[in-house]
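>>> Could you look at this predicted model? Sequence included:
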Amino acid sequence: MTTHPNVLLVMSDQQRPDTLGFRGETPCRTPHMDRLAREGVSFDRAMTPCPLCLPSRAALFTGLYPHENDMLDNTTSALETCQLLETFRGGGYEVSYAGKWHLGQDNIDRFTDRAAGDSTALYSDWCKERGLVDGWTFNDPRVRTHRQPSMSTPVALPLDMAPETTNDAYIADIAIDHLRTRDRSRPFFQVCSFNGPHPPFVIPEPYFSMYDPADAVRPPNFGPRPGEPAANETSYYRRLFLDHGEDFEAWRKSYAVYWGFTSLIDDQLGRILNALEAEGTLDDTIVIYLSDHGENLGAHGLWHKMVGYEESIRVPLIFRLPGRISNGLRSDMPSSLVDVAPTLARLCDLPSRPEWRGRDLSGVMAGEEAPDLGREMFAMHRPLGDWMGTVPWRMIEADRKKLIWHLDGAVELFDLEADPFELNDLAASPGAADLRRDLLARLHDLMAEVADPRIEDFAAIA
C-alpha cells in the first residue's frame, strides 16, 4: 500500500441512506454501493451540517461549517478557499473534478487541475448536437411547480433517451476520461459529482419501471404532525407537498422512481469502479461515497430538504481502502461531512488544518479507536428568502437525543432511539425538562465555539 493512495470521491445529490441496498430498508438495489460497504466502512449515522446543496458541499470541501466561510446562500455564495482540494494539490496530487460543483461561478479552476461537466447548458447542447431530447430534465415544465420560484415537484415521468446519454452517465464518462488521461507520475484526487437522484424524477427505462409503486410503504411520519412548529405550516415546501397530494397513493410512483434513479447512479458508480479495477489501481485508491443531504419525500408533510429531521439530514458515508481500514464494518458513530477532510488527510499522510471542525475517522475505521457513540453533532439552516415561509434553525444531537431550535422560539426535542420517525415531540414534556435544558446549554456552547452569528438571538430567545 502506497503512502499516498489515490482518492476517488463520488457524491450523489439528495440521496437518503435508506436507499442503500445493504441496509435493507427499502426495495432499492445498489450492488456497487453495497460492495463498497462490504469491503470498507459505512457510517450509518452520518449527517450533513446543512441540508442544502451549496452549504453542505462547502462544508465537505472546506472542513468548516457553512456560516464560517459565508456559504449559506444556495445561489450567490462562492468559495474563496477550498481547503480539502488545496491540501491535496499542495501535497502533489492531480485534482480533477467531474460534474456538479455548485460552489460559485468561474472559480473551480482555482482549486483543480481539470474540471468539466458542471454546466447543464453545455450538457443540453451536447444532447441537441446528437439529436437527443434535452436530458437536463429541470428544463421540462411538466415537472416544475406553477408557484414562484418555480421548483421541481414529485411528479415522475419517463425520459425518452438511453441510460448512457443521461446527465449522470455523461458525468461518469468525464470522470472515467479524467482517470484514463491523468498524469501517472502523481497520485490522483478525482471527484465525480452526480446530479441525481435529486428531482426531477425523470429517468429512462429500465430504471423508470424498475420498482413497483405498490412496494412503497407509507412512512409513519408521512404528512403533517400535530403540534408541529409554525414554520412547517407556513413553509413553501408544505404547499408543494399539498399540491402533489396528502394521500400517500399520489407519492408511491415518486418513491419508486426515486429508487430507480438511485439504481441508475449506482450503475454509474460501478462503471467508474470497473475502470479502476481494469487498470489495477482500485485497491490503491481510497473510494468515498456520500451525498450532500437527504430528501423528505413527504415526511412531516414536506417536500425536498432544508429541515432538521432525519430524512433531510442523514446521508450515506462509505469509505473503502483495503489494508488500511476494516472490511464490512457498519459504524453507529455519529459522523458529519466535515469529517471527510481530516480523515482523508490522515489516510494520505498529508497535514491536517487547525481550522477544520471535523474529526479524523481513520482510527475508528481501522479498529484502533473506540467509536464515540455519544458525540455531539451540529447542523443549521438559513432560509433562502421570505418566500420560503420558514425561519433559521440550529440542531444538536447527542446520545441519540435531538433538539432543534427555531429562531421564532419554537423548540423540538426527540428521543431518536425510541422515536426514530420523530413523531413525539418531548419539548413541552415535564419529564424531559432536564434533557431540554441540558441540550439547550450544550447547543449554546457549540454555537459559541463556532462563532455562530445567531448566538445572541439564541441567548435572548432560548
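Yep, that arrived. Residues are numbered from 1 along each chain as shown.
>>> contacts, neighbours, all on C-alpha from now
Will do.
>>> would you list every one of the strands in the stretch 301-450 of the chain?
Secondary structure of the stretch 301-450 of the chain (DSSP state E, counting those that start in this stretch): strands at 317-320, 329-331, 335-336, 377-381, 393-398, 401-406, 411-415.
>>> Put this next to the first one:
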Amino acid sequence: MMSRIASLGAMLLLSTLNAPAAACKNVLFIMADDLRPELGCYGAAAITPNLDALARRGVLFQRAYCQQAVCNPSRSSMLTGLRPGTLGLYVNGTHFRELKPDVETLPGWMKAHGYTTRCVGKIFHNWHTKEHGDPRAWSAPEFLHYANHGDDTPQVSGPLPPNLATTTGTMHLYGKEPICECRDVPDEAYYDGRVAAEAVRVLGEVKDRPFFLAVGFWKPHAPFNAPKKYWDLYQRDRLPALNPARPLAAPEIAFHQSTEVLGPPEKQPVPTREQVAEMRHGYYAGISYMDAQLGKVTAALAKHGLLDSTLIVFWGDHGYHIGEHGLWGKTTNFELDARVPLILVPPKARHAGVQTLALVEMVDLFPTITALCDIPPAPGLDGISLVPLLDNPGSTLKEAAYTQHPRPAYADRTKRGRPEVMGFSVRTNSLRYTEWRDYDSGRVTATELYDHSRQEAELDNSIATPAAPAALEHARNLLHRQFPPASQ
C-alpha cells in the first residue's frame, strides 16, 4: 500500500531513466535493519513499490554480502570500510572507537570534505555501546539513533487499539513488546514513521547545500509490530512456503539457539505452526512498513528537485532467518544471513533498471560513494570502488565475497567475553565454503560446502562428496588467501 506521497516518489524516481550520467552533489544513504533480499524487485514475495522504483532507476546487486551477520560488526565494518578482523570487532557491545579511536568513517570523511552530514534513525549500532552513535561524524546531533527495538511501543493519542496478532499471544515479550503486534495505528506510532518524518524535515533544511543524509530504518527487525494496514497487504496462507529442515550433514556449530526471537533457551517455547506463520507474516508486514516510510523520503527528495544531483544508496546490514534451517534471526554464515539487498542509484544512471550478478561486499560502499562524489579516497580501506560495475554491470570485480561469525553467536555475553570459535566463509559464483576454527589455536574444527549451482537453499553440506573438487579447492584457496590458516 503506497500513500499518495509515496506514489509521487515512485513516479518521479522513474522520470530520469536512461539519462546521461551526472556528478553526485548529494548522498541519500538509506539503511534497513535485518532485511534480507525479500523485496519485490528481487522477485520475492514482499510488497515494496518504492524500493522497486529505486531498482528500476538504478542498479540492483543480486550478490551483495555483509562481512558479519549482526548489527554492530556489520555496520561498523561498512561505515569504516574495514573488515571485522581489521577492526578486531566481532560483538555488539564494543564501540569501534574503543579499539581504533581515530579510525575514519564514511560520514566523517564526507564531512571533512565539505558535506553537511546528518543522521536520522539507526545508522551506527545502538543500545549496547558506551559511546552513543558517532557524534564526531555528524554536523548536528543524531535523531532516534540510540534506542532499543524492544522499547518501540506504539505511541498514540487516545485509547490504544487492540492487538490483533493473536496466535503469538502466549509467547514471550520482546523487551516491552509482544513478539507480534498488529494494531490499527498511524505510521508515526512506531520508530520508523517518526524517522521518515524527521528525514523529510531535514531534507528541507539541508537541500541548498551539499549533504550526506543517512536515514536508518529500524524495520523489519523484531518485534514484528508494523501498523495493521501493512499486515493487511498479505494473506498469510499465500506467503512463501517454509522449509525448516536443517542442511544434511551440517555441523552443530553452524547453528544457534534463536534467542533473539524465541528468548532464553531454558524458557523457549516451541512455536506452533500458527505462531510460525504469524511471525513470518509480521516480518513481511515490517518490510512493507519500512518501504512506505522510504517512499516518503524519496518523494521529498523529488519535491525539492534533487533527483538529478543526488546519489541514492539503499542497503541492509545483514540477512535473516524466519524459520528456515530451524533458525530465527541472524548470526550465521549461511546465505540467508550473509546476503543483503543493495541498490545504487546515481543521478541519471547510465544503466537504469539493470541487475548485476557480480559479487560485491559491504566494505566496497565507502570507496564507491567517495568515487561517485569525486572526493579523494580514504586511505587504507579494505573495499574497492564499484563504479566499474555501474559503468558495465555485466563485468566482474571480485572472485569472492567473505563473511565471518563467531561462536558463541553473541560472544560478549559470555564470561570469556570473546569468541571461542570463528567461522570464516567464502562465497564464489557457485559455492559457499566455510571453515570453523578454534579462536586461539586456529585449528579447523568443522567445515561446510554448499553448491549453489545445484541448490540455492543450502540444504546439503556436501563437503564429504563435492560435485566439483576443483571448484572446492579454488574456494578453499580463496578463503585461505583472505583468512590464512594457522600453519601459515
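Thanks, I have it. Keep in mind the model is a prediction, meaning the values are calculated, not measured.
>>> Superposed, how do the two chains score by TM?
Once superposed, the chains reach a TM-score of 0.85 (TM-score structural alignment, normalised by the length of structure 1), with 438 aligned residues with a C-alpha RMSD of 3.2 Å.
>>> circling back to that earlier point, what's the closest of the strands of the stretch 301-450 of structure 1 to Thr234 of structure 1?
Of all those, strand 401-406 sits nearest to Thr234 of structure 1, with 13.6 Å by C-alpha to C-alpha.
>>> Point out the other helices and strands that the longest strand belonging to structure 2 packs with.
Longest strand in structure 2, counting residues (DSSP state E): strand 211-220. Applying 3 or more C-alpha pairs under 8 Å, 6 or more residues apart in numbering; DSSP states H and E, one finds that strand 211-220 of structure 2 contacts strand 26-33, strand 116-121, helix 191-206, helix 273-303.
>>> so where do the helices sit in structure 2?
4-13, 49-57, 71-80, 84-87, 96-99, 106-112, 191-206, 228-231, 259-262, 273-303, 335-338, 365-372, 387-391, 469-482 (DSSP state H).
>>> In structure 1, which residue is most central in space?
Asp292 (1.9 Å; C-alpha atoms, centre = their mean).
>>> residue contacts, the residue mapped onto that residue from structure 2?
Using TM-score structural alignment, the partner of Asp292 of structure 1 in structure 2 is Asp317. Applying C-alpha atoms under 8 Å, 6 or more residues apart in numbering, we find Asp317 of structure 2 in contact with 31-35, 66, 69-71, 74-75, 340.
>>> Map Pro224 of structure 1 onto structure 2.
In structure 2, Pro224 of structure 1 lands on Arg246 (TM-score structural alignment).
>>> Contacts only, for that match.
With C-alpha under 8 Å, 6+ apart, Arg246 of structure 2 has these contacts: 324-326, 459.
>>> Let me know the distance separating it from Ala277 of structure 2.
Look at Arg246 of structure 2 and Ala277 of structure 2: by C-alpha to C-alpha, to the nearest Å, they are 18 Å apart.
>>> Likewise for His149 of structure 2?
21 Å.
>>> what does His145 of structure 2 give?
On the measure of C-alpha to C-alpha, His145 of structure 2 and Ala277 of structure 2 end up 31 Å apart.
>>> ok, now His304 of structure 2?
Counting by C-alpha to C-alpha - His304 of structure 2 and Ala277 of structure 2 are separated by 42 Å.
>>> more neighbours, those two?
Ala277 (21 against 12; other C-alpha atoms under 10 Å).
>>> what's the counterpart of that one in structure 1?
So Ala277 of structure 2 corresponds to Arg252, using TM-score structural alignment.
>>> is it true that its match touches Ala214?
Yes: using C-alpha atoms under 8 Å as the test, Arg252 of structure 1 is close enough to Ala214 to be in contact (6.8 Å).
>>> Grab the nearest non-local neighbour of Tyr170 of structure 1.
In this structure, Tyr170 of structure 1 finds its nearest non-sequential neighbour in Glu164, 7.3 Å apart by C-alpha to C-alpha, 6 or more residues apart in numbering.
>>> So what does that neighbour match up with in structure 2?
So, by TM-score structural alignment, Glu164 of structure 1 is matched to Glu188.
>>> now do Ser193 of structure 1
In structure 2, Ser193 of structure 1 lands on Gly216 (TM-score structural alignment).
>>> which residues touch its match?
Taking C-alpha under 8 Å, 6+ apart as the test, what Gly216 of structure 2 contacts is 30-33, 119-123, 145, 195.
>>> Report the two of those residues separated the most.
Longest span within the contacts of Gly216 of structure 2, C-alpha to C-alpha: Asp33 and Cys119, 15.2 Å.
>>> Show me which of these two is the more surrounded one.
Taking other C-alpha under 10 Å, Asp33 of structure 2 and Cys119 do not tie; Cys119 has more neighbours (30 against 24).
>>> So what does the more buried one match up with in structure 1?
Aligned partner of Cys119 of structure 2 by TM-score structural alignment: Tyr97.
>>> For the nearest residue to Tyr65 of structure 2 once chain neighbours are set aside, list the residues it contacts.
Nearest residue to Tyr65 of structure 2 in three dimensions, chain neighbours excluded: Arg339, at 4.5 Å (C-alpha to C-alpha, 6+ apart). By C-alpha under 8 Å, 6+ apart, the residues touching Arg339 of structure 2 are 36-37, 63-66, 318-319.
>>> Also Arg353 of structure 1?
Pro342.
>>> gap between it and Pro197 of structure 1?
32 Å.
>>> And Pro17 of structure 1, by the same measure?
Pro17 of structure 1 is 12 Å from Pro197 of structure 1, by C-alpha to C-alpha.
>>> now swap in Glu449 of structure 1 and tell me
When Glu449 of structure 1 is compared with Pro197 of structure 1 (using C-alpha to C-alpha), they lie 35 Å apart.
>>> Thanks a lot, catch you later.
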